[in-house]
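Undergrad: Need the 3D shape of this:
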Amino acid sequence: MNIDNITTNSVFLSWTHPAGNRSSYGIEVLGIPSKNLTVYSESVLVDQLVPGNYYTFSIFAIAGNGLSGLTTVNSTFTVPDVIDIMNIDNITTNSVFLSWTHPAGNRSSYGIEVLGIPSKNLTVYSESVLVDELVPGNYYTFSISAIAGNGLTGKTTVTSTFTVPDFIGNMSIDNITISSVILSWPIPAGNRSSYGLEVLGIPSKNLTVYSESVLVDELVPGNYYTFNIFAIAGNGLSGLPTVTSTFTVPDVIDIMNIDNITTNSVFLSWPIPAGNRSSYGIEVLGIPSKNLTVYSESVLVDELVPGNYYTFSIFAVAGNGFSGLPKVNSTFTGE
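TA: You can find the predicted model right below:
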């Protein structure tokens, strides 16, 4: 007795014509459901079976008076049913968690084929599995099928995802100017399609970058900025951000005025430079020399020597101590 065309709910049986005569054939189907059939040819489609179930088929020839010959026995599993839905949850840099619905009928296990780098094949005995040891930011396709006790496999259900890109270990800030900074970072482990850069400050901005460095410009002098950078996978999944901060360099002071010159003092004033600053530094060159920190746009420099020559250099200072270019002016004190 041959078994062909096995599906989820049917099998096709065929057999050779026995020697002599018979009026019919009797077929006993043992399994769930069981059934008894009477057939008048040498083949039959046995249907309305349960996916993934084990069935035994006993066939015998029947004479006109109902006498039965010896039985021939064969058995098989039906094909397991397809898995309707496979969910991907808890995606990390090196693992994904797969879960799926219990298919109709029975199965002894599930086969999972993981396509990507690395590829792997898994056999699972429940309706969920953690697939680990993956590469950050890589694209993976997961094919799952139910497997019957004899190895017959059902149709596959397929889904895909990227893993989360890896963390960027370190971000450097270089070439800080009054309106720009250059950011650079190492290539993270695994893969990524781009980088996302969030600039927090005034102005704030969001950038997408395709290399491991970027010039962030159109910033405000002397402002404080925080830079968040993260790798992005091909489907938009983002890795954890790496964060660093800095002030831009304060702008130059355009004009410094010297007024009210006396024998031992001068009065300096200047306009507010563009952008921001936390203070001003003043370097007084002469005898005596001195260094001052000022928090407004004017200062009385006293305790000078009558008739001496003094040079005054003033520069804006950012919150982290960055200094802008100095503005220089000179004068003699009165005698």
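
Undergrad: CA atoms for contacts and neighbours, from now on please.
TA: Noted.

Undergrad: how far does stretch 35-43 stretch from start to finish?
TA: 16 Å (Cα to Cα, to the nearest Å).

Undergrad: And for stretch 238-256?
TA: End-to-end distance for stretch 238-256: 50 Å, by Cα to Cα.

Undergrad: buried sites along that stretch?
TA: 238-243, 245-253, 256 (16 or more other Cα atoms under 10 Å).

Undergrad: same check, this time on stretch 177-191
TA: So, applying 16+ other Cα under 10 Å, buried residues of stretch 177-191: 177-181, 183-185, 187-188, 190-191.

Undergrad: Please apply the same query to stretch 159-168.
TA: Neighbour-count burial for stretch 159-168 [16+ other Cα under 10 Å]: 161-168.

Undergrad: Then stretch 117-127?
TA: Of the residues in stretch 117-127, those buried (16+ other Cα under 10 Å) are Val124.

Undergrad: roughly how far is that stretch from the heart of the chain?
TA: Offset of stretch 117-127 from its chain centre (Cα atoms, centre = their mean, to the nearest Å): 21 Å.

Undergrad: nearest residue to Ser330 other than its sequence neighbours?
TA: Setting aside the residues directly before and after it, Ser330 is nearest to Thr311 in space (Cα to Cα, 6 or more residues apart in numbering), at 4.2 Å.

Undergrad: what sits against the one you found?
TA: Neighbour list for Thr311: 284-286, 328-331 [criterion: Cα atoms under 8 Å, 6 or more residues apart in numbering].

Undergrad: re the thing from before, quick check: the farthest pair among the buried residues of stretch 177-191?
TA: The distance between the two most remote of the buried residues of stretch 177-191 (Cα to Cα) is 35.7 Å, for Ile178 and Gly190.

Undergrad: please give me the structure for this one as well, since I'd like to look at both together:
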Amino acid sequence: MAEALSPCNCPEVVLGTHVGSAYGFPVEPLDAAEEQYFLLSSGTNNTNGTNGTTWDEARFYCQVCYKEMATINSRNVHLIVQNLISDYWIGLRESFNGSIPWSRWSNGDPVTYQNWYPGHPVLKKIIPKCFSTTQTPLSTPMTTPMTSPETTSMTSPETTSMTSPETTTVTSPKTSSMTSPGTSSVASTINKTVDYCPLLTEILLCLNMTLGELEVAYDVSSPPQSTSVKPQTVTSSDTPSTTPSSTPSTTPSTTPSTTYSTTPSTTPTFTPDTTAYGTTDSPCSTEPEVPDEYIEDACVALLSFGMWKEKQCYELLPFICYDERFFGKINIDNVTTHESFLYWSAGPGENISHYRVEVTGDYNQTFNETGLSKQILNLTAGTQYNVQVFPVKCGRDLNPQNVSFYTWPSGVGDLKVVCVTNDSVKLNWTKPEGNRDFYSIQVSDKSESQKFKTEESVIKGLIPGNNYIFTVRAVVNNTTNGVPSNISAYTMPSQVSGLKSADNDSYVITASWDQIVGNTSGYLYCLNETTQCINCSVHHNSPDCTNCTIITDKPIQVSGKIPGTRYYLCVAALTDNNTLQGQMVQINAYTCPSTVSITLTPNSQTISASWTIEGNYKTFNVSIRESADNRTESTKNETTTELHYSFTGLKAGVNYTITVVTLLENGLPSDPAIKSIYTIPTSPGPATAIALNSTAINLTWEAPKESLGASKINYYVTYSSKYWNEGKNTTVEKENITFNNLRSGTRYNFNVYVVAGNLTSNPVYASEMTVPEKKKLTFTMLCTTGTPLYCSNDMTQNATITELMKYIDKNFNRSDIHWILKSINRK
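TA: Predicted structure coming up:
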């Protein structure tokens, strides 16, 4: 049947688009597809020539030309039912996609919404028919533990039956009955704490019911009854069949009564009859009861007023398809002034016959393409074009892919630099072909471009001496830049500022200047001795500019010049590989006078100075100062034109510094010639030494008369001990000193000198003994002799003492060390 329907020829009515919910239902995820629904009929192209198709043909057509047959849920029902004019097939079939009827839509979605016409769907009823059995009990008894101390006995002496319309009787272990609206009854009492018996479980499975539904249907709260129903014959709509009922019978259990307690016990049960499930000897079997309106494997039709009803799938009806709105993307590549390249997303499914490309702009173009790309030619520069690509499926245009683009504007013509300054460049050019909104000029070191409406511009705020690349483009739509046209130019370098000559050398001109604003590639300087150089340039070699030189960096240093001479110095910054020159600046530069060479001759109170010089000079400034403790006290400052000078009235033993400076007419000094020398020192005044204690002596003296008033005199002091053969020296600047850590009772000799550089005066002398510390040293003399009474003789004792005193006096000179020797007669 499906092959008889030709896809592409069904007239369609678009119902609407659904994504998410606007009626209080949960909204679908953001990435959910946007669905569109279509009312369709086959026209006269089906096999019967009527307006409609079978359900299978409709589904085939929906799958070929759309996504699938329509599914209905609470979120899209309002879109679908509002424009119905007849009954339509929808994508629901009784036995489709699963064993549970009416559970799945044709696209696989679960059925979550139903709107059946009253009394529909008509189901085929399955009625269990139960009968008594004397089968051998189950080989494995059912063991059920009690969860409460209450005990329940199940006995089988009585007969309980349940009779359905098919007269099936089932006997349970206890006499209890439930009566249905027919003639069926079930005798059963079930303790809720005990598992259900296997037989009842099988019955509920046959009935496709739960225990709760069974209790509601048969009102188990009514007193138990026993009702028997005679067998009857049930005839289906397809094939008549007669099923005799089973006569209920009872089979006693092996134990008359079984008690369930908290201790698990076993109770024999009957093995259920599974004949209805492919086995034999079952106490329960089933037969279908088929209503007259029941349709085997029915398909659902959506009625014109929105409710559902099942119909034979071969009936001919219009149908509803749905499709997911196609959202593709067009990419633009290789756009130039007159062409561009398009490529787009493939349409959904396998039945896209071609793509219709529509280009609109200053003129329109349409193309039919089977591929996914197209090169568009013969476009106008700087023009906007709109492109739509329609995938064509079964003769139907899908949602188009859209894009807009501008072709590049053409490049400007005859771009040139008109003039430059330190911080600006002026450009002009001719109009390009095609369209443009304005001109954009991008400067190479700036992030933002500048806009101009005319074919001329002045670019300001530039850095002096810098090289710039200027890119000029025609622009449309504020974002689409045309073909670039480039030109480069240097701004003029800044004027040199702060130019100055060091004037600090007799043979070298040294000049420097402040760091200029901007960039340079070098400097041009000219140095003339007699003529000015303000008009010299890098391209002008006049006689006045013969002494010009290009350097790459400052400062300027020119050697071999005459001391004490004036020169004209001119400097200009260069750029563009030293071809573009800034404004020239001129100053006077001098070589300073040369430094004299001094010779000094000292005396105790005079110094004679003489010197020699090279080059030009005007006068000499001479000065003398005392040099003491880094002090520079000037005692005399004179000017002379002679090459010598004598300094008198000086102090003896003092260091003097003589300075000679050469001066030019403009007062420019030379580097000073500096030399120091000491006047010859004279001896200090008398020295006096005083013992302070056993370890210290204070020494004082007078300053030399020739040195009185000097800021600083250096004295060299020595002391020594003859007896101990030791001595030390020190230098002081005052006329006294105390020596400590001396030996007691010892004589020390002192000498004081005036020291002036490497010159030393004659010394003055002083001597003193430290205070002795008295200690007693006892000598005990033992006399032994062979002569009787010799040692007791006074003469012998006196002679011995005399010899001892001679020995001590010889070794301990009384003038160098203090001592006293006494004898004691201890007779």
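
Undergrad: ok, back up a step: adding secondary structure, write the buried residues of stretch 177-191 of the first structure out as CSV.
TA: Below are those laid out as CSV (DSSP: H, G, I helix; E, B strand; the rest coil):
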residue, secondary structure
Thr177, coil
Ile178, coil
Ser179, coil
Ser180, coil
Val181, strand
Leu183, strand
Ser184, strand
Trp185, coil
Ile187, coil
Pro188, coil
Gly190, coil
Asn191, coil
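
Undergrad: Now for the closest residue to Leu197 of the first structure other than its chain neighbours, which secondary structure element holds it?
TA: Spatially, and ignoring its direct neighbours in sequence, Leu197 of the first structure is nearest to Ile229 (4.5 Å; Cα to Cα, 6+ apart). Taking DSSP states H and E as the criterion, Ile229 of the first structure maps to strand 224-232.

Undergrad: Then Val755 of the second structure would be within a helix, right?
TA: No - using three-state DSSP, the assignment for Val755 of the second structure is strand, not a helix.

Undergrad: Isn't it up against Tyr715?
TA: Yes - contact criterion Cα atoms under 8 Å: Val755 of the second structure and Tyr715 qualify, at 5.6 Å.

Undergrad: ok, back up a step: going through the contacts of Thr311 of the first structure, which ones are buried?
TA: So, of those, 284, 328 end up buried under the neighbour-count rule (16+ other Cα under 10 Å).

Undergrad: quick one: which of the contacts of Thr311 of the first structure is nearest Gly275 of the first structure?
TA: Set against Gly275 of the first structure, the nearest of the contacts of Thr311 of the first structure by Cα to Cα is Val328 (20.1 Å).

Undergrad: For the aligned partner of the closest one in the second structure, which non-adjacent residue is spatially closest?
TA: Structural correspondence for Val328 of the first structure with respect to the second structure (TM-score structural alignment): Gln586. In this structure, Gln586 of the second structure finds its nearest non-sequential neighbour in Cys570, 4.2 Å apart by Cα to Cα, 6+ apart.

Undergrad: and what of Val754 of the second structure?
TA: In space, and not counting its chain neighbours, Val754 of the second structure is closest to Tyr715: 4.6 Å by Cα to Cα, 6+ apart.

Undergrad: from what I can see Ile127 of the second structure touches Cys206, true?
TA: Yes - with contact defined as Cα under 8 Å, Ile127 of the second structure reaches Cys206; the gap is 7.3 Å.

Undergrad: More neighbours: which of the two?
TA: Ile127 (21 against 18; other Cα atoms under 10 Å).

Undergrad: Onto which residues of the first structure does the strand or helix carrying the more buried one map?
TA: Assigned by DSSP H and E, Ile127 of the second structure belongs to strand 125-130. Aligned using TM-score structural alignment, strand 125-130 of the second structure spans no residues in the first structure.

Undergrad: Summarise which helices and strands that strand is packed against.
TA: Using 3 or more Cα pairs under 8 Å, 6 or more residues apart in numbering; DSSP states H and E, the elements in contact with strand 125-130 of the second structure are helix 198-207, strand 284-289.

Undergrad: again, 6 Å this time
TA: Judged by 3 or more Cα pairs under 6 Å, 6 or more residues apart in numbering; DSSP states H and E, strand 125-130 of the second structure is in contact with strand 284-289.

Undergrad: residues in the first structure matched by the strand it packs on, start to end?
TA: The aligned range for strand 284-289 of the second structure is empty, by TM-score structural alignment.

Undergrad: which outside residues touch the helix or strand just after that strand?
TA: Per DSSP H and E, the first helix or strand lying C-terminal to strand 284-289 of the second structure is strand 299-302. Here strand 299-302 of the second structure makes contact (Cα atoms under 6 Å, 6 or more residues apart in numbering) with 87-90, 92-93, 308-311, 313.

Undergrad: quick one: which of the residues you listed is most hemmed in?
TA: Trp89 (33 neighbours).

Undergrad: if we can go back for a sec, state the pair within the contacts of strand 299-302 of the second structure that is farthest apart.
TA: Greatest spatial distance among these (Cα to Cα): Asp87 and Arg93, at 15.5 Å.

Undergrad: Can you find the partner of Val571 of the second structure in the first structure?
TA: In the first structure, the residue paired with Val571 of the second structure is Ile314, using TM-score structural alignment.
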